[in-house]
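Engineer: What follows is a predicted protein model with its sequence.
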Amino acid sequence: MPSKRHARNGSEHYVVEAILADATVDGVRMYEIKWEGFSDEHNSWVAEQSLSCPDLLAAYHAARQPNRTDLSPFYRILRDAREYHPIVVTNTVDDSGSPEDFTYINASTYTEDVPRPCTPLHACTCTDGCTSACSCVRQRCYDEHGRVCVPEKTALLECGPHCACDAQCWTRVVQHGSRVKFEIRRFPQKGWGVVARAPIPRGTFIVEYIGELITFEEAEQRGAADSARGLTYLFDLDMGCAGDLADFTIDAKRYGNVAHFFNHSCEPNMLLYPVYVEHRDPRLHRLAFFAAHDIAVGEELTFDYSPSCPNSGGAMFACACGAPKCRKRIYM
């Protein structure tokens, strides 16, 4: 085997078939590698100093449009991201290097005025696999591949940390985190967005919407300033409420995860579901995105910011989603 295509993994050597992506992790340039003789499931990230394939590296960089700016500040923001796959950042459009005043977090935080959930989960005692009779669930919401199989906005009930079932229980999907490969990409008209770096089958859990849990009153104050600038990072937790108004809201403007960068589309490819894991308090459910249909490599991940009607009373902005059935306006 030609040494110029080798990569080291301890004392063993493997042959590099292709270089798929690159990212800077803790200041180290990493490359996603497809290994010769192995399926895509075995792709892995390798530090540049561990690669001995200069020809492949040169060809990889020659085939890519160079970034227009230094993305080191952005990768420093992503340094604390505990995603299953490193997030890649690309900007071939302008000189924007990173978002301002944004901190990457991996779980939502509670502000002082938000109470902790008060509807505890009664742990199940299932030991042979949870069924619809399990005290934690009402119906089977995931199929054998862990993909959602109930209508959008249906409450997804997962077994909690004190349940007797093991970590492989079919109910445990969102709590295990995302396995999606993300690329944060700069777009000419929309700014930062997110695209898929690998195919995503329909029904796959994509990511949880993470941010600050705040009161509805606080959300009204923050939202007034943001709406004037056409921004929307507020998500009301109203999917479990009997009325029209939520008591609490998730704000992902300053603190959030990769979902902070999702753009709007009038024909989105993601669906949103309320999720309950540690408790069953309808006021404080989680929010999780799932694939509405099969998503291809390079396809942007989008959701509908505002499916409300024009007479909702909110601010109006021009829509740049480009969907065939674009409504031309976003109402906030």
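Structural biologist: Done, it's in.

Engineer: C-alpha only now, for contacts and for neighbours.
Structural biologist: Will do.

Engineer: Counting residues, which strand of the chain comes out longest?
Structural biologist: strand 12-25 (DSSP state E).

Engineer: counting contacts, what elements does the helix or strand just after that strand pack onto?
Structural biologist: Using DSSP states H and E, the helix or strand that directly follows strand 12-25 along the chain is strand 28-35. The contact analysis (3 or more C-alpha pairs under 8 Å, 6 or more residues apart in numbering; DSSP states H and E) places strand 28-35 against strand 12-25, strand 44-47.

Engineer: got a markdown table for the ones you listed, with mean neighbour count and distance to A291 too?
Structural biologist: A markdown table is the format used below for these (neighbours: other C-alpha atoms under 10 Å; distance: least, C-alpha to C-alpha, whole Å):
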| stretch | mean neighbour count | distance to A291 |
| --- | --- | --- |
| strand 12-25 | 18 | 23 |
| strand 44-47 | 17 | 24 |
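
Engineer: Adding distance to T119, write these out as CSV.
Structural biologist: Converted to CSV, those look like this (distance: least, C-alpha to C-alpha, whole Å):
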stretch, distance to T119
strand 12-25, 40
strand 44-47, 41
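
Engineer: mind checking which of these is nearest Q175?
Structural biologist: strand 44-47 (23.4 Å; C-alpha to C-alpha).

Engineer: which other helices and strands contact that closest one?
Structural biologist: For strand 44-47, the elements it packs on are strand 28-35, judged by 3+ C-alpha pairs under 8 Å, 6+ apart.

Engineer: buried stuff in the strand it packs on?
Structural biologist: Judged by neighbour count using 16 or more other C-alpha atoms under 10 Å, the buried positions of strand 28-35 are M30, Y31, E32, I33, K34, W35.

Engineer: before we go on, here's another structure to hold up against the first:
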Amino acid sequence: MNSENPDFLSAPPGIPFPVPLLTPKQEPREEPVQHELQQEQQQQQPNLNDLPSLNLNLNLNLDDIYEQETLPDGFSNFNLLSEAFRTGFTTGLQQLENDVVVEVVDDPNSRAIVPVPEARQSYDNNGPAGAGEVAAQRIQRRYKELVRVADLGLAEQRQFRDLVRRTRMVYDSLRVLALIEEEKRSDVRKVRSDLRASALMRNRGLWLNRDKRIVGPIPGICIGDVFLYRMELVVIGLHGQPQAGIDYLPASMSSNGEPIATSVIVSGGYEDDVDEGDVIIYSGHGGQDKNSRQVFHQKLEGGNLAMERSMHYGIEVRVIRGVRYEGTSSASGKVYVYDGLYRIVEYWFDIGKSGFGVYKFKLWRIDGQAKMGSSILKEALMLRRDPLCFKPMCVFSLDISNRNENVGVRLYNDIDRSNDPMCFEYLPRATFPPFVFHQSGRVTGCDCVNGCVEGCFCFMKNGNEFPYSQSGLLLKGRSIVFECGPFCRCPPNCRNRVTQKGLKNRLEVFRSKETGWGVRSLDLIQAGAFICEYTGVVLTREQAQILIMNGDSLIYPNRFSNRWEEWGDLSLVDPSYVRPTYPSIPPLDFALDVSRMRNVACYMSHSSTPNVLVQFVLYDHNNLMFPHLMLFAMENIPPMREFSLDYGVADDELTGKLAICN
């Protein structure tokens, strides 16, 4: 069967070829859709304008948002970074060369590019948005220009990575806030928190990559990044369709009338799909009823034609896999993993398992990319079941904590024979001198019997807010968090007892060529989740000065950067947002001695764009000058990805790791 010739699309003998129901290839829904959203979500993209909004002040000018971005000069909206594909892929393409217009010879196999014109602002036809004018109707439109972002330097990569990270933090903060509000609602009208968060961000112009259609990798997004919700893919521009499995530039927006596919989602929910990792047989869309059952033959239109045209022009597509994962917060039980770039090498028309004609596309993964995130998820699952299933000779210990943690901390080294982390006494919690407790004053606690409620003593100590969600996620970073302690009557499962319960994720200290020793997890850690405490023996300034002369290794808590200020910061969405400042704490004037006793946190690497933050917490005493250093995830951290902290020093002062950990 000739995949290059569309004339073979006649029906097989004896099988009628009715006019197909041309609908986008829908992915299985994450959870039941509420009554008021069914009409919107049956479309290719729901109308998010109709979703109820959070109680936030949204009178934020779009221009103010763009002014807050801190990209380098010349890099706004990918200007000077992007390379535009040939416009319309037609003859007579004009290219600027030294301010002179020249003709480009048409070649169907060419990958010719033209410079990107001046970057578009998010303006309407009448000019820039006025002050206070809502920009939703202008920013929701996606432009037709196809571009590729290439040749980014290290500084630019960090800038875009940080932009994506901050955008995802805003999304997670809004989603958790929406979830908290829904818990308080007494009526039955509920809207999914992920839809509400994305609607707010779109209305404030915070969706990324809407001004151009990016072909190939998205700046700031790495292979292996994990997303808990489909709408998050839309927010960052990795896949622009909330439900459709094929994202493409429609023919109506293309200058030559040909659609181009940019990304696909492979979730294993369709009977004719075959996923072998590096090779995928991807079935097309169309001819399906509302229950995603094939009831008509497919036609070479819409996303199917876009896939064929991408194959013809040699344009790669991004592949995102929907993978079932135990413990995820979505009702579907899936997470979405970006697995890199694939080329469409072949397509054909075949009779599917349902008995109707289906288009099938063969995708090959491009060589030279990082390992697939979905493969890492599977390997991490195998390691959780059997820690010795891979390279058992490289596992130096199954638990360097010697059962001092709730779960074992594995030590892995496949580079050399060093086992230094086993030479220290493991310290699961920081050790404070006795005077810290004696100087805490009169310690009181709440009288809650079944768990803390609004208005209780511990609730008021945290500024009349709960610091954590019901599932234990940090809602907002703050100068200090008061957890319930030994003088509180609430039970151990109280929502205000999170960090004192200790480690719950299976962590691993591993040897790295880049960072010496590093730390990673065998579990997926959700943004805002508690990881572990940074422990050591607490010393006063005088004691620390004495030990410095002995060459001992000390960590100074006041040097950690205030990354907690970023977590839960909604200033881009709500200009009236005020960062929690109650209670204020004095400058910390103590050190942690980790020269003899330490825990897994001491092996975390330094980064100026970290994925872990330090949050100060009190629970066993009330001395504000000596808080615990608790570590929380700043983003969804996939299994086997290294943790990183901002130790408050310049990158050129470290080689990626504190000296104590080398």
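Structural biologist: Perfect, thanks for sending it. Quantities reported herein were computed from a predicted structural model and do not represent experimental measurements.

Engineer: How alike are these chains, TM-score-wise?
Structural biologist: Once superposed, chain against chain, the TM-score is 0.66 (TM-score structural alignment, normalised by the length of the first structure); 256 aligned residues with a C-alpha RMSD of 3.5 Å.

Engineer: one step back: so the longest strand of the first structure corresponds to what in the second structure?
Structural biologist: Across the second structure, nothing matches strand 12-25 of the first structure (TM-score structural alignment).

Engineer: longest helix in the second structure, by residue count?
Structural biologist: helix 154-184 (DSSP state H).

Engineer: Just list what that one packs against, helices and strands only.
Structural biologist: Using 3+ C-alpha pairs under 8 Å, 6+ apart: helix 154-184 of the second structure touches helix 193-203, helix 230-236.

Engineer: Where does the following helix or strand past the first one end up in the first structure?
Structural biologist: This means helix 193-203 of the second structure. Counting by DSSP H and E, the next helix or strand C-terminal to helix 193-203 of the second structure is strand 213-214. Per TM-score structural alignment, strand 213-214 of the second structure has no counterpart in the first structure.

Engineer: Give the next helix or strand downstream of strand 213-214 of the second structure.
Structural biologist: strand 226-227.

Engineer: can you name the residues of the first structure that that next one overlays?
Structural biologist: Going by TM-score structural alignment: strand 226-227 of the second structure matches no residues.

Engineer: Remind me what that strand packs against, helices and strands.
Structural biologist: strand 334-351.

Engineer: So for the strand it packs on, what gets flagged as buried?
Structural biologist: 334-350.

Engineer: what are the ranges of the strands in the stretch 1-150 of the first structure?
Structural biologist: Secondary structure of the stretch 1-150 of the first structure (DSSP state E, counting those that start in this stretch): strands located at 6-9, 12-25, 28-35, 44-47, 51-52, 88-90, 103-104, 109-110.

Engineer: Mean deviation, the last one versus the second structure?
Structural biologist: Which is strand 109-110 of the first structure. Its aligned residues in the second structure lie a mean 2.6 Å from strand 109-110 of the first structure after superposition (mean C-alpha distance after the TM-score superposition for the first structure).

Engineer: Provide the aligned range in the second structure for the following helix or strand past that strand.
Structural biologist: Next along the chain after strand 109-110 of the first structure, taking DSSP H and E as the criterion, comes strand 156-157. Using TM-score structural alignment, the residues of the second structure aligned to strand 156-157 of the first structure are 481-482.

Engineer: And for the matching stretch, what's in contact with it?
Structural biologist: C458, K461, N462, P467, Q615, F616, V617, L618, Y619 (C-alpha atoms under 8 Å, 6 or more residues apart in numbering).

Engineer: residues in contact with the aligned residue in the second structure for T90 of the first structure?
Structural biologist: For T90 of the first structure, the aligned residue in the second structure is Y412 (criterion: TM-score structural alignment). Shown in contact with Y412 of the second structure (C-alpha under 8 Å, 6+ apart): C394, V395, F396, S397, E508, V509, F510, R511.

Engineer: Run through the residues that contact the second one.
Structural biologist: With C-alpha under 8 Å, 6+ apart as the criterion, the residues that contact V395 of the second structure are L388, R410, L411, Y412, N413.

Engineer: so can I have CSV of these showing distance to M201 of the second structure?
Structural biologist: CSV is the format used below for those (distance: C-alpha to C-alpha, whole Å):
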residue, distance to M201 of the second structure
L388, 44
R410, 40
L411, 42
Y412, 41
N413, 43
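
Engineer: And those, which of them are buried?
Structural biologist: Buried, going by 16+ other C-alpha under 10 Å: R410, L411, Y412, N413, out of the contacts of V395 of the second structure.

Engineer: out of the helices and strands packed on helix 154-184 of the second structure, which comes closest to L383 of the second structure?
Structural biologist: The stretch from these with the least distance to L383 of the second structure (C-alpha to C-alpha) is helix 230-236; that distance is 27.4 Å.
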